[in-house]
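[1] take a look and give me a structure for this.
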Amino acid sequence: MKIEFYAKQHHFKEGSSDVQRLDSSIALSIIRQNHTPENLAIISSDRAGDIERKFMKVFGLNIQVFRKENGSWKQTGNSDTCTLKELSDLSTHSS
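    Below you'll find the predicted structure:
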């Protein structure tokens, strides 16, 4: 599993546009819209779409959750209702 940061928010159960992906070398402090100190716990029973919404609500960050499928990173998009554990299991079975 991994997350990527984007300039614009995407809709639930949709992927993010590659042209909106932010360069991984950009500091989060530059792109973060909410600068109050916060913590965010992520656990295996969290759904991908819920994590994306939490990042926006808590930090003001647009993210997309990815999972590995047959050696390639795939956006969760249609699987936003799956938990991280379920996505991890899917990734394990597709290898």
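[2] please count neighbours and contacts with C-alpha atoms only from this point.
    Will do.
[3] quick one, helices of the chain?
    Along the chain, counting by DSSP state H, helices occupy 28-31, 48-59, 84-94.
[4] quick check: buried residues in the last one?
    Yep, that's helix 84-94 we're talking about. For helix 84-94, the neighbour count (16 or more other C-alpha atoms under 10 Å) marks 84, 85, 86, 87, 88, 91 as buried.
[5] which residues are in contact with the fourth one?
    Contact analysis of residue 87 by C-alpha atoms under 8 Å, 6 or more residues apart in numbering lists 67, 79.
[6] can you tell me how far it sits from residue 1?
    Using C-alpha to C-alpha, to the nearest Å, residue 87 is found at 8 Å from residue 1.
[7] shared neighbours of those two, anything?
    The contact sets of residue 87 and residue 1 overlap at residue 67 (C-alpha under 8 Å, 6+ apart).
[8] for residue 10, which of the helices of the chain is the nearest?
    Residue 10 sits nearest to helix 48-59 of all the helices of the chain, at 9.5 Å, using C-alpha to C-alpha.
[9] the structure of the following sequence is requested for comparison with the preceding one:
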Amino acid sequence: MHMRLPIHDNLTIADLQERFREAFPDLRIEFYKRAHGNKKGSRQEDLLNKQLCLGEIRDCLEEGEMDIFSTTTVRELEQRFHDEYGLNVQVFRKEPGCSIQTTQTDKYTLAQQMELVRHFKKSVLPRTKEQIDEYDAL
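    Just a heads-up that it's a prediction; the model follows:
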């Protein structure tokens, strides 16, 4: 699977989220004031309002289009948003009853994350405490 995500200052965070969700329905992206560390989650108080335009939150003047493939890892995707467009992004995976930040499984591709969602929908494993720290990073 492949998508081309436009990054232009007049688009809102909600615009990008919707386009990403169309391509990867079991994942979502959230935008934050600050970057998060390796295997760390983003802080709720740094979450940006979905109605903000990208031009209001970016230092980088670069605009363009980001090619995103299902073979892209979460780590690569988050890093590209930051390095190429000055955006701090966190990928979330939808699971029954909640969405969790993919902190422990950033090495997984977007396709692998979506496969985990399909597996977790059928699973009887314990729920939350960030899905038992993403099931101890599998």
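[10] to residue 71 of structure 1, which of the helices of structure 1 lies closest?
    Among those, helix 84-94 sits nearest to residue 71 of structure 1 (C-alpha to C-alpha), with 8.4 Å.
[11] which residue packs closest to the equivalent of residue 99 of structure 2 over in structure 1, ignoring adjacent ones?
    Residue 99 of structure 2 maps onto residue 73 in structure 1, with residues paired by TM-score structural alignment. Of all residues not flanking residue 73 of structure 1 in the chain, residue 67 sits nearest, at 5.6 Å (C-alpha to C-alpha, 6 or more residues apart in numbering).
[12] same check, this time on residue 5 of structure 1
    residue 63 (4.5 Å).
[13] check the burial of the one you found by counting its neighbours.
    24 (other C-alpha atoms under 10 Å).
[14] if I pick it, what's in contact with it?
    The neighbours of residue 63 of structure 1, taking C-alpha under 8 Å, 6+ apart as the test, are 3, 4, 5, 6, 9, 52, 55, 56.
[15] list the contacts of the aligned partner of residue 9 of structure 1 in structure 2.
    Residue 9 of structure 1 maps onto residue 35 in structure 2, with residues paired by TM-score structural alignment. By C-alpha under 8 Å, 6+ apart, residue 35 of structure 2 lies in contact with 42, 82, 88, 89.
[16] max-length strand in structure 1?
    Ordering each strand of structure 1 by length in residues (DSSP state E) puts strand 62-69 first.
[17] that one to helix 48-59, inter-axis angle?
    150 degrees (axes from the mean of the first three to the mean of the last three C-alpha atoms, to 10 degrees).
[18] off-centre distance for strand 62-69 of structure 1?
    Between the centre of strand 62-69 of structure 1 and the centre of its chain there are 5 Å (C-alpha atoms, centre = their mean, to the nearest Å).
[19] check contacts around the residue positioned nearest the centre of structure 2.
    With distances taken as C-alpha atoms, centre = their mean, the residue of structure 2 nearest its centroid is residue 91 (1.9 Å). In this structure, residue 91 of structure 2 makes contact with 27, 28, 29, 30, 74, 78, 101, 102, judged by C-alpha under 8 Å, 6+ apart.
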